[in-house]
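Student: got a predicted model here, sequence first, then my questions.
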Amino acid sequence: MSSPCDPKYAPAGDVGAALMAIDSQLKAIYDGRTGSNSEQRKLVDQYIASMGPAGVDALVDGACTLIYMFMEWLRRMCEEHDKDLIEYTVPSLVAAMRMMPRTFRPEVIPTMAGLIVAAGTGLSPSLWRAQYGDWTDAELNPLEGTVVLLAEKINRIADDQDFATRLITEALSRTDRS
C-alpha cells in the first residue's frame, strides 16, 4: 500500500541551494570558525533572504531531500555492516542536538528526530512534516542543523570532510545527464 508520504510524491525543492548552505556550515565547522560569525555565512543568509517565500519553501524542501538522500546512504552503509539504521543514527543525533541548545531548542528536537525517522523508514521528510501544518520559524535553523549533523556523520564515517557534499553533487550530476 502506497503512503501519502512516499518520496515519489514529494517536491525535491532547491537541493543546490540547500547543499550550498550546508556546505558553508560544514566548512565553518572544519575551519574552526563559528558559522554565525563567518563572512561566508553572512553571504548565505543574504542569499536566502533574497529568495522570497516560494524560494524559502523550495530551500526547505531541498533540505528535506538532503535528509532523505543522506539517510539512504546511511541505510546502505548500515545494511553492509548488519546494523539497524534507526538505532545507529537517531540516538547519536538526538544526543548531539541536546548538546546544542541555541540551535535545537528542546521543543523542536522531536520534530527533527521525526524527520530522520521518516527518512529512515522510507518516507519523505517534507511530506511527513506537512501533516502537522506549515513549518514554523523556530524549526528552520534546527532543520539546517539536522542536515549538517547528518552530513558531518557521513563525513566522519567516510573519513573525508567533503564526502557528503560530493555524494549529493555527484547524484545531481547523474540526474542532470539523464
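Tutor: Alright, I've got the coordinates. Numbering: from 1, shown residues only.

Student: can we go C-alpha only for contacts and neighbour counts from here?
Tutor: Noted.

Student: give the next helix or strand downstream of the longest helix along the chain.
Tutor: For the chain, the longest helix by residue count, based on DSSP state H, is helix 52-80. Next helix or strand after helix 52-80 toward the C-terminus (DSSP states H and E): helix 85-98.

Student: what helices or strands is the helix or strand just after that following helix leaning on?
Tutor: Next along the chain after helix 85-98, taking DSSP H and E as the criterion, comes helix 109-120. Using 3 or more Cα pairs under 8 Å, 6 or more residues apart in numbering; DSSP states H and E as the contact test, the elements touching helix 109-120 are helix 52-80, helix 85-98, helix 125-130, helix 137-158.

Student: 6 Å instead, please
Tutor: The helices and strands touching helix 109-120, judged by 3 or more Cα pairs under 6 Å, 6 or more residues apart in numbering; DSSP states H and E, are helix 125-130.

Student: next one for the comparison:
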Amino acid sequence: MSSPCDPQYAPAGDVGTALMVIDSRLKAIYDGRTEADPEQKRLTDQFTASMGAKEFHDVVDGTCTLIFMFMKWLRMAYEDHDKDVIEYVVPSLVATMRMMPKSVRPEAIPTMAGLLVAAGTGLSPSLWRKQYGDWTTGEMNPLEATAFLLAEHINRLTDDRDFATRLISKALSSSDED
C-alpha cells in the first residue's frame, strides 16, 4: 500500500540552490570560518531578498529532497554493514543540534528528528512535515542545519570533504540526461 508521504508524490524543489547553500556552509566550516564571509552573506541576503514565495518554497522543498537523498545514501551505507541508519544517525544529529541553541531552538529538534526518521524509512520529509501544517520561520535554520549535518556526516564517513556535494551533483546530472 502506497503512503501519501511516498517520495513519488513530493515536489523535488530547487535542489541546486539548496545544495549551493549547504556546500557554501561546508566550505566555510572546513576553511575554519565560524562566521559567514561578509561578501558571501551580502550575496546570500541579496539572493534571498529577490526570491518570491514560490521560489522560497522551492528551496525549502529542495532542502527536504537533499535530506531524503542523504538519508537514502546513509541507509544503504549502514545496511551494507548490517546497521540501522536511524539508530546510528538520528541520535548523533539530535545531540549535535542540541549543542547549537543559536541555530536550532530546542522546540524545533523533535520536528527535525521526525524528518530524519521519515527520510530514513523512505518517506518524503516535505510531505511528512506538511501533514502537521505549514513550515514556520523558526524551522528554517534547523532545516538547513539538518541538511548540513547530514552532508558533513557523509563527508566524515567517506573521509572526503566534497563527497556529499558530488553525490547530489551526480544525481542531478544523471536526472538531466534522462
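Tutor: Cool, got the structure. Everything numeric here is computed off the predicted structure, so don't read it as measured data.

Student: run the chain-centre distance for stretch 87-102 of structure 2.
Tutor: With Cα atoms, centre = their mean, to the nearest Å as the basis, stretch 87-102 of structure 2 stands 14 Å off its chain's centre.

Student: again, but for stretch 8-17 of structure 2
Tutor: Stretch 8-17 of structure 2 sits 12 Å away from the centroid of its parent chain (Cα atoms, centre = their mean).

Student: residue 92 of structure 2 and residue 123 of structure 2, how far apart?
Tutor: In this view, residue 92 of structure 2 and residue 123 of structure 2 are 21 Å apart by Cα to Cα, to the nearest Å.

Student: more crowded one of these two?
Tutor: residue 123 (22 against 14; other Cα atoms under 10 Å).

Student: now do the same for that one: its match in structure 1.
Tutor: Alignment note (TM-score structural alignment): residue 123 of structure 2 maps to residue 123 of structure 1.

Student: does its match sit in a helix, a strand or a coil?
Tutor: When classified by DSSP: H, G, I helix; E, B strand; the rest coil, residue 123 of structure 1 comes out as coil.

Student: that one contacts residue 6, correct?
Tutor: Yes. In this structure residue 123 of structure 1 lies within contact range of residue 6 using Cα atoms under 6 Å: 5.2 Å.

Student: which residue is nearest the centroid of structure 1?
Tutor: When Cα atoms, centre = their mean is applied to structure 1, the residue found nearest the centroid is residue 147 (2.5 Å).

Student: residues contacting it?
Tutor: Residues in contact with residue 147 of structure 1 (Cα atoms under 6 Å, 6 or more residues apart in numbering) are residue 67.

Student: distance of it relative to residue 71 of structure 1?
Tutor: Distance of residue 147 of structure 1 to residue 71 of structure 1, given as Cα to Cα: 10 Å.
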